[in-house]
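A.B. asks: With the input below, show me the fold.
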Amino acid sequence: MTENDPANQARSGRVHRLALIVPGDPDQATGGYRYDARVAAELRRLGMAVDVIGLAGRFPDADDQAGAALDATLRALPDGHLAVIDGLALGGLPEVAHRHAGRLALVALVHHPLADETGLAPLVRNRLLESETRALAACRRIVTTSDFTARRLADLGVLPDRIRVVPPGVDRAAPHRVTGSAVHRLLCVGSLVPRKGQDLLIEALAGLKDLSWRLDLVGDPDRDPEFAENLEAGIDRHGLADRIEIRGVQDPDTLDATYRNADVLVVPSHYEGYGMVVTEALARALPMIASTGGALIDTVPPAAAVQVPAGDVRALADALRRWLVDPGLRAEKQAGARRLRRSLNDWTATGRRFAQALDMAAGATAA
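C.D. replies: Below you'll find the model as predicted:
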């Protein structure tokens, strides 16, 4: 019997091998997928064997192909094996999860509840809420990335002692360049989807043509092509094509350079389960203008940011105007970002906390 044998794991309370199961291509450039990938890398550094498995099919409102893919993946795992399933893959398939819960150690990784996604029809929202609640009951533990999401799951009936919070880490990075240029460089990073609120930002900036600024929108336009097209139409409608550029997905080096060349990060999201762009900005001492949507009310530090109510275009426009005309405000938040930059956790700490959560799950039972 080897240390990677699932039965040995269960007796020792230490995890040596696990499957990390995600929907679709594991290499997608979103915060959730990057979190999953970095956790997998850190667990491997701790000596664990981690198999990352991407599932075919439609998620999170799962179709038959998705159900068959998850069922086949779990069926192929030996008894006692630990399987960490991303909430996007798990929440729509409670029957599959319960089918395997008796012989596998299932752990859910929930970035935010599926029903909290922006723009869902009421029937879809209710179906996802009921489905995810049942799916989570099949899991020994639930890992979330923020205290906010942990509270949301508790509101949905998940017992708090089954939840472990493992926030993302961040890589060390060079601070952004403070150039004092007359043209203020605004940056917004996130997939072009309704929840991220880029349409609100465009509307807010439409009333600030009297000021000097440029905006880079960085994010995947293919996750919701209709929304991305509407953003382009809004830019054209307001005559902002010479000021706003949609740059698509950027590789890590290009994105790092984009951060370093920005003056302020704008996070207009309706909702975030954590908002990894917040720590990525702080790692570069980059101040922020951000909403209070979801976990942002907790994760955005007031010392480094101006915050506005989520979904409030007028408040966002007012905050942007204040930022652009008030050098004292900019200096205050810049200084706060520099101070906070020194206190950020790295991915090594995240990996250790995640490993501890897995060790606890190895000896636990499902709800």
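A.B. asks: going forward, measure contacts between C-alpha atoms and count neighbours the same way
C.D. replies: Fine.
A.B. asks: which stretches of this structure form strands?
C.D. replies: Assigned by DSSP state E, the chain shows strands spanning 17-23, 49-55, 82-86, 105-110, 141-144, 163-165, 184-189, 213-218, 244-248, 264-267, 288-291, 305-308.
A.B. asks: Following up with a second sequence; could you model it the same way so I can compare the two?
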Amino acid sequence: MTRKLVFAYPGDLQLKTGGYAYDRKVLAGLRDRGWEIALLPLGAGFPAPTPDMLAAAQQKLGAIEDGSLVLIDGLAFGVLDEWATRDASRLRIVALVHHPLALETGLSSDRQALLKRTERRALGATRHVIVTSPMTRRELIANYGLSLQHLTVALPGTAPGARARLDGTPAHILSVGTLLERKGHDVLIRALFEIRDLEWTASIVGSQTLDQKTAQALKTLVIDLGLTDRIDLAGECEDTRALMAKADIFALASRYEGYGMVFAEALSHGLPIIACDAGAVPEVVPDDAGILVPVDDVMAFAHALRLMVINPAERQKRGEAAFAAGCRLPQWHDTAEIISSVLETL
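C.D. replies: I've put the predicted structure just below:
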């Protein structure tokens, strides 16, 4: 029997972000398992679309054939509460939530409250919700009115990686993440300034176009701190895994992560990690593989960087623990199998 699915998504499915990478990998895995998938692009601007964009997306969703199974990415779904409540009885709606929209960094209290209200209403209209971490499942149970039975965790898969040597001279510090306020690159840059007396180089890899205001502010910060010859704001990269295999330290000061796929990828390469105790990061990064510091604590982040830069033995010890943890992570076929099994029941 043919299994059919409509996958609705906002923006550009080919964007190099963790969320879109998850979507692409899951779609490929579902197709491998015999699912026939119709892609339904909902347009740009989510989760803050213009009224016209929102109306156009609702019109597309409203045209889906009755009885269809619809999997929709949470970046759009959280603001499509009117459509979800209207069409819940005629469609089998499943939401894929990477993290609740209201937990994005930099939102006003009014915007945060609005997003929480619309996403809670939308999620209440679903047949099921797939989340990417146990932490997000706990959040949706505690604050969005969902039950444990309504939720399934499908951890992102992680492909095995080439083992990093961790012997660079000077040590190379790698950060991978879109230049968004939530990713905390400003904290990393300021922390690197605090250890400017040491020998190191650093690369910050990630899109500079999704939040141009933040990207420009980071460029200005690097210039103002006199670090242009030591920090490379490298933009997007086709193969970040190749960069990880050549790095010595992975550092990302995210203020929140619904999972943090790049941390899992860093583990798979055996990279020691410096990050913040934020969101799901502690669930991904074992204590012996990295150092987690409080969010927005520049000096604590700098202290962790200093320890890792000046002590090759510490890098190697934590790198070994990271690689061991990476070998235990689920792979993408595991993720796709979990989601396929859930969809089959609906």
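A.B. asks: For the strands of the first structure, give me TSV that also has distance to D359 of the first structure and mean neighbour count.
C.D. replies: Converted to TSV, the strands of the first structure look like this (distance: least, Cα to Cα, whole Å; neighbours: other Cα atoms under 10 Å):
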stretch	distance to D359 of the first structure	mean neighbour count
strand 17-23	11	23
strand 49-55	14	17
strand 82-86	10	24
strand 105-110	11	28
strand 141-144	10	27
strand 163-165	12	22
strand 184-189	34	22
strand 213-218	37	19
strand 244-248	39	17
strand 264-267	35	27
strand 288-291	36	27
strand 305-308	37	23
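A.B. asks: Please convert these to CSV, extending it with distance to G92 of the first structure.
C.D. replies: Output for these, formatted as CSV (distance: least, Cα to Cα, whole Å):
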stretch, distance to G92 of the first structure
strand 17-23, 11
strand 49-55, 13
strand 82-86, 11
strand 105-110, 12
strand 141-144, 16
strand 163-165, 19
strand 184-189, 28
strand 213-218, 29
strand 244-248, 29
strand 264-267, 28
strand 288-291, 29
strand 305-308, 33
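A.B. asks: tally of neighbours for G260 of the second structure?
C.D. replies: 25 (other Cα atoms under 10 Å).
A.B. asks: Let me see the contact set for the alignment partner in the first structure of it.
C.D. replies: Applying TM-score structural alignment, one finds that G260 of the second structure aligns to G275 in the first structure. Counting by Cα atoms under 8 Å, 6 or more residues apart in numbering, G275 of the first structure makes contact with G31, A295, L296, T299.
A.B. asks: Which one (most neighbours) among these?
C.D. replies: That'd be L296 among the contacts of G275 of the first structure, by other Cα under 10 Å, with 25 neighbours.
A.B. asks: these two touch, right, that one and Y274?
C.D. replies: Yes - here L296 of the first structure reaches Y274: they are 6.5 Å apart, a contact under Cα atoms under 8 Å.
A.B. asks: And R90 of the second structure? What does it align with in the first structure?
C.D. replies: Using TM-score structural alignment, R90 of the second structure sits opposite R103 in the first structure.
A.B. asks: For the closest residue to that match other than its chain neighbours, grab the count of nearby residues.
C.D. replies: The spatial neighbour of R103 of the first structure that comes closest, neighbours along the chain excluded (Cα to Cα, 6 or more residues apart in numbering), is D79 at 5.2 Å. Neighbour count for D79 of the first structure, taken as other Cα under 10 Å: 16.
A.B. asks: same thing with the one 10 residues further on?
C.D. replies: Neighbourhood size, A89 of the first structure [other Cα under 10 Å]: 27.
A.B. asks: Map it onto the second structure.
C.D. replies: Using TM-score structural alignment, A89 of the first structure pairs with A76 in the second structure.
A.B. asks: Walking through the stretch 1-150 of the first structure, point out its helices one by one.
C.D. replies: Remark: helices assigned in the stretch 1-150 of the first structure by DSSP state H, counting those that start in this stretch are 6-12, 31-45, 64-75, 87-90, 94-101, 122-136, 147-155.
A.B. asks: Of those, which stretch is the most buried?
C.D. replies: helix 87-90 (a mean of 28; mean count of other Cα atoms under 10 Å).
A.B. asks: Can you give the distance of that one from its chain's centre?
C.D. replies: Helix 87-90 of the first structure sits 13 Å away from the centroid of its parent chain (Cα atoms, centre = their mean, to the nearest Å).
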